[in-house]
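**Student:** sharing a model that was predicted from the sequence below.
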Amino acid sequence: MISAILLILITIFVPPVGVFLVAGCGMDLFINILLTLLGYFPGHIHAFYIEYVYYKRRDEARAGIYDSRRAPGVYSENVQRGGGGYGTM
């Protein structure tokens, strides 16, 4: 809970850092940097969407629900799996 609140606070001020903490260095981070440079608001929308998908998938995995469909617009496997490692969860 505390980590989610800290992540939200970080994302409010610097959206790419929030995406980096969840998705790592990859296409999602690159897209977020571009969106933030185009305007602060689009960067926020993208960052909070990435974080929403991450926490939703993580909570579903903990409840034993595994969604095999990919979330649209999310390129990070870490976010797609909700932080689960490679292989079975």
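**Tutor:** Nice, thanks for sending it over.
**Student:** can we go C-alpha only for contacts and neighbour counts from here?
**Tutor:** Noted.
**Student:** buried sites along the lengthiest helix in the chain?
**Tutor:** In the chain, assigned by DSSP state H, the helix with the most residues is helix 40-62. By 16 or more other C-alpha atoms under 10 Å, the buried positions in helix 40-62 come out as 40, 42-44, 46-48, 50-51, 53-55, 57-58, 61.
**Student:** one more to weigh against that first structure:
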Amino acid sequence: MAITFSDIFKVLFALILPPLGVFLEVGCTKDLLINILLTLLGYIPGIIHAFYIIIKH
């Protein structure tokens, strides 16, 4: 899988605000809700989930 230029920005946004990175990748789906909950429970789990979603799609 090739990494595009926009993926770099999504990763940067995922570091700053994980739900924003997920929203840019998949839109308003259940993955966004999961990421919001993980970010509220702990910042690091939200970042890990955001990276997973960005790399998976």
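**Tutor:** Ah, there it is. Computed from a predicted structure; not experimentally measured.
**Student:** before we move on, back to that, tell me the first helix or strand C-terminal of the longest helix of the first structure.
**Tutor:** Next helix or strand after helix 40-62 of the first structure toward the C-terminus (DSSP states H and E): helix 77-80.
**Student:** that next one: how far from the chain's middle?
**Tutor:** 8 Å (C-alpha atoms, centre = their mean, to the nearest Å).
**Student:** equivalent range in the second structure for it?
**Tutor:** Per the alignment by TM-score structural alignment, helix 77-80 of the first structure matches no residues in the second structure.
**Student:** what's near enough to touch I8 of the first structure?
**Tutor:** For I8 of the first structure, the contact set (C-alpha atoms under 8 Å, 6 or more residues apart in numbering) comprises G18.
**Student:** alignment lookup: it to the second structure.
**Tutor:** In the second structure, I8 of the first structure lands on V11 (TM-score structural alignment).
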